[in-house]
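*Asks:* here is a sequence with its predicted model. Questions after.
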Amino acid sequence: MNRRFALAVALVALLAAGAGCLGYATGGGEVTNETLDAEPPREYDFDADRDAVFELSTDARYTVVYDLSGRDELRLYRQTPYAGDQPLEFEAFRYRYPDGEVVTGSEFRARGGEVDRTPDETWIRLADDMEGGKVAFSGAGSPRRFTSLAYVEGSYAVTLPPGFSTDFPLVGHVSPRSYEVETVGDRDRIVWEEVTGSIVVQAYRETDLTVFGGILAVAVLVAVVGTLRFKRQLEELRERRREMGVGVYDDEDDDGFL
């Protein structure tokens, strides 16, 4: 039995090692031009004056624009509790030159830029003549709880979908705490002047507060009814013990009995 168990463990280890080596040998999976050239869910805000600009939507797709001034590459990854760093997946890649020209992912590659994926991260590398531009792409992310690492240091902005807010502390949360909220049309925009670690935005639809208030009211009502019912049952029990003469005194505390 011990020999069979040892052989099984060795086989699993061999398969895992083989899978890991294969992953590194193949570069963790190619990011295809079709993925990069996909149509964005909405227009990218290349004109924003922040280092990173996110726009969230109710279709669970976010868009982001990163200013790469002073940088020639960008490492994108997500942290997982058990599998370590994993490459960030995205689509609808666009690059805008400082003069305003916007190119797709395949054009970006044709002009010397690189978008490569390894088992641990996705790399965006600029060609020599691309200094000072901006990159944009789209990915999966819910406005109810959106998180992102700060892949570039500097100022950040996150625009919520119409009708969403973070004001109510029980259901809304923003980190880092040094932020301000601007109103842009019918939308809230959360802005930070400096971010170095990560951002977390937990938002709610303002109409959800009515539902939340109703649930809270029902919970309070259930608690009150339960308390009154317990007191009534306790009083009935005390009355029966008094009738039986089993150690119940008139001056004992109302909340206990002997």
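*Replies:* In hand now; what should we look at? Numbers count the residues shown, from 1 in each chain.
*Asks:* all contacts plus neighbour counts: C-alpha atoms, from now on.
*Replies:* OK.
*Asks:* could you pull out the helices in the stretch 1-150 of the chain for me?
*Replies:* 2-25, 33-36, 105-110 (DSSP state H, counting those that start in this stretch).
*Asks:* could you do the stretch 151-258 of the chain as well?
*Replies:* 208-244.
*Asks:* winner for burial among the helices of the stretch 1-150 of the chain?
*Replies:* Most buried of the helices of the stretch 1-150 of the chain, by mean neighbour count (mean count of other C-alpha atoms under 10 Å): helix 105-110, with a mean of 18.
*Asks:* below is an additional structure, to be compared with the one above:
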Amino acid sequence: MNRRLLLGTVVVGLLAVTAGCSFGPFADDITDEELNESAEYDWETNATATITIEGAEYQAVYDVSNQSELTVYQQGFAGNEPVNVRAVQFRDANGTFVNGSALDVEKQGSETVIDLPSENGTVAYTADTRPKQFGSPVLVEGSHEVVLPPNHQTGNFLFSHVSPGNPEKEVVDNRVHLRWDDPEGNVFVRYYLDRDIYIFGGIVAVLGVVLVAGLIYYLRQIRELERRREEMGLDVDTEDDEFDDGPPPGMG
């Protein structure tokens, strides 16, 4: 009976966790409606891979050469996971576009595979990311550029992290551009708003005031207790007696 109850609890928990998931190993298949979503991409970027972040989603634009497909995946708790891409578009080297469900896009195990109509061209898609951070394995060789949302920054070690370290950094139209010539492994960026620092500083200041006020109150309570003991004649110094090494009473 206990085993059945435990199994039932696990099953219910898994259903609760995976219900409505749009990412990870339990994500649903990509629908034609998602593939056919509209999006405007920067096709004139001069990087091999360009990631433009907008809130909790990003637009990825990849130049591909001599390859028939692009495999898209992300790192999860249990290993690689497919990415739930949408608004997928492909521009051939001659300028011809193939959009949405006209492309063959499907999840295969731990990857999302986009079959390319031509071995040379540019493929773009939109996907979700966590607020104020982006991470992805390097999917193509060549230069990579990550464009942060407006008014967001990197540089404060408490609020940001960039990997690989020391990318080229440029601010264009109030947006930070991070660029790597040929990164390997993974690209990861955690960023922040300027106001986040002020909010954090305000919280620390308030906690500091509360701590100091509590300490003052505690010291005042101790002094008040000592004063009352003195008034009641209970302020007897027993320290010497407690540590007196002399013989017991009646033995001296």
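*Replies:* That came in fine, so what should we check first? Because the structure is a prediction, the values reported are computed rather than measured.
*Asks:* using JSON lines, lay out the helices of the stretch 1-150 of structure 1 together with distance to A140 of structure 1.
*Replies:* Output for the helices of the stretch 1-150 of structure 1, formatted as JSON lines (distance: least, C-alpha to C-alpha, whole Å):
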{"stretch": "helix 2-25", "distance to A140 of structure 1": "23"}
{"stretch": "helix 33-36", "distance to A140 of structure 1": "14"}
{"stretch": "helix 105-110", "distance to A140 of structure 1": "18"}
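*Asks:* how about these, which one is nearest L216 of structure 1?
*Replies:* helix 33-36 (44.8 Å; C-alpha to C-alpha).
*Asks:* ok so, going back, the helices of the stretch 1-150 of structure 1: which one's closest to Y62 of structure 1?
*Replies:* Using C-alpha to C-alpha, those put helix 33-36 closest to Y62 of structure 1, at 15.2 Å.
*Asks:* so what touches that closest one?
*Replies:* For helix 33-36 of structure 1, the external contacting residues (C-alpha atoms under 8 Å, 6 or more residues apart in numbering) are F90, E91, A92, F93, R94, T104, G105, S106.
*Asks:* any idea which of the helices of the stretch 1-150 of structure 1 gets closest to G245 of structure 1?
*Replies:* helix 2-25 (68.4 Å).
*Asks:* who's in contact with S165 of structure 1?
*Replies:* G172, D188, A203, Y204, R205, E206 are the contacts of S165 of structure 1 under C-alpha under 8 Å, 6+ apart.
*Asks:* out of these, which end up buried?
*Replies:* G172, D188, A203, Y204, R205 (16 or more other C-alpha atoms under 10 Å).
*Asks:* about what we covered before: which one of the helices of the stretch 1-150 of structure 1 lies closest to E121 of structure 1?
*Replies:* That would be helix 2-25 among those, by C-alpha to C-alpha, at 11.5 Å.
*Asks:* how far away from the center of its chain is that closest one?
*Replies:* 34 Å (C-alpha atoms, centre = their mean, to the nearest Å).
*Asks:* mind putting the buried ones among the contacts of S165 of structure 1 in TSV, distance to A13 of structure 1 included?
*Replies:* What follows is these, written out as TSV (distance: C-alpha to C-alpha, whole Å):
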residue	distance to A13 of structure 1
G172	44
D188	50
A203	43
Y204	45
R205	47
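*Asks:* that older thread, so which of the contacts of helix 33-36 of structure 1 would you say is closest to G247 of structure 1?
*Replies:* The closest of those to G247 of structure 1 turns out to be F90 (C-alpha to C-alpha; 73.8 Å).
*Asks:* which one in structure 2 is aligned with the closest one?
*Replies:* Taking TM-score structural alignment, the alignment pairs F90 of structure 1 with V85 from structure 2.
*Asks:* which residue packs closest to its match, ignoring adjacent ones?
*Replies:* A127 (5.0 Å; C-alpha to C-alpha, 6 or more residues apart in numbering).
*Asks:* what about the counterpart of that neighbour in structure 1, distance to E89 of structure 1?
*Replies:* Using TM-score structural alignment as the criterion, the counterpart of A127 of structure 2 in structure 1 is G139. As for G139 of structure 1, its distance to E89 of structure 1 is 7 Å (criterion: C-alpha to C-alpha, to the nearest Å).
*Asks:* check A16 of structure 1 too.
*Replies:* Counting by C-alpha to C-alpha, the gap from A16 of structure 1 to E89 of structure 1 is 23 Å.
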